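The amino acid sequence is not available; the structure is as follows:
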């Protein structure tokens, strides 16, 4: 039997595939609760009745928890929000599998200049608190973006981005110990 995207997201938190009832019990945590409603909204098209209902519920929790993540955002399985609190992700951004995003992160569009557009983020990327990722850039796989980093350039696979502006250091196991319970 295959596991749903919600089960794969919740696996990242517990290391276990949970039943629907067990998932609902975990929804007391605001970050998991938000992921639950986000994934349900993503399953249904916007014009459908269920799509409208799920988006209305999601909007309520966007305001309540401070997450600005939209159903239109492409997010791979194994998505993990480490903490809850202000978080902004442009709806056109793309995020890979097994990604962790901490509180205070902004993933934004640049409206002018050579990097006009939105970021594409690879698999197994850990984004620390208050990091800013902006523009039409590509973040590779196995990348750690340190807390408070400002990233407006491509980051290759197997790297650490640290500082403002970010300085990139090559590191083979960049996210080891940071991204647990991979799917």
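Arrived safely. Small disclaimer: the values here were computed from a predicted structure and weren't measured.

Every contact and neighbour count from this point should use C-alpha atoms.
Noted.

In contact with residue 141, which residues?
Counting by CA atoms under 8 Å, 6 or more residues apart in numbering, residue 141 makes contact with 121, 122, 123, 124, 125, 156, 157, 158.

one more structure, for comparison:
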């Protein structure tokens, strides 16, 4: 639940007025999606499977996103348009990551691993990341990319299959 408190930040709430914050808590779809996932995972860890399943189901119905209970999601995950995002069982997401709509983090086969996303990564819409790959800190994954190989820190990767095109001008915080 500590990560939920860290999700309460300027990326979602912008202003710090009480009215604006309450409105964001209730109506920002990205914050609602990650909050419901964190509630579901928290209940699953405590053996309250019925409550966990109810939170998970409500999350899927309201956002169309499927975050597996066992995925590890760091603080300050930002979902500007949380529709159709799939995060598989073993996926790991670091802090300050931005994920746009229709992104999949999964495994290619039963024996394959899951992606590990390091801190400060941006994953643009309709991207698929599969296998036991690592996306380095500060990397950018372009829209409509299929990534099945490691992406170094600070790099920009795009295409099908994704190729590293250049180093990003962004720097990790």
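Happy to help now that I have it. What you see is a predicted model; the values in this text were computed from it and never measured.

Tell me how they score on TM after superposing.
The TM-score (TM-score structural alignment, normalised by the length of the second structure) is 0.85; 171 aligned residues with a CA RMSD of 2.7 Å.

re the thing from before, I'd like the contacts of residue 141 of the first structure laid out as JSON lines, including secondary structure.
Shown next, in JSON lines, are those (DSSP: H, G, I helix; E, B strand; the rest coil):
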{"residue": "121", "secondary structure": "strand"}
{"residue": "122", "secondary structure": "coil"}
{"residue": "123", "secondary structure": "coil"}
{"residue": "124", "secondary structure": "coil"}
{"residue": "125", "secondary structure": "strand"}
{"residue": "156", "secondary structure": "coil"}
{"residue": "157", "secondary structure": "coil"}
{"residue": "158", "secondary structure": "coil"}
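
Run through the residues that contact the residue nearest the centre of the second structure.
With distances taken as CA atoms, centre = their mean, the second structure has residue 99 as the residue nearest its mean C-alpha position (5.2 Å). Applying CA under 8 Å, 6+ apart, we find residue 99 of the second structure in contact with 77, 78, 79, 80, 122, 123, 124, 125.

Translate it into the numbering of the first structure.
In the first structure, residue 99 of the second structure lines up with residue 101, judged by TM-score structural alignment.

Next one: its match from residue 121 of the first structure, what distance?
For residue 101 of the first structure, the distance to residue 121 of the first structure equals 11 Å [CA to CA, to the nearest Å].

Three-state assignment for the nearest residue to residue 44 of the first structure once chain neighbours are set aside, please.
Excluding the flanking residues, the one nearest residue 44 of the first structure by CA to CA, 6 or more residues apart in numbering is residue 51, at 4.7 Å. Recorded secondary structure, residue 51 of the first structure: helix (three-state DSSP).

With residue 6 of the second structure instead?
Classification of residue 6 of the second structure by three-state DSSP places it in helix.

Unless I'm misreading it, it sits right up against residue 75, doesn't it?
Yes. At 5.7 Å, residue 6 of the second structure counts as touching residue 75 under the criterion of CA atoms under 8 Å.
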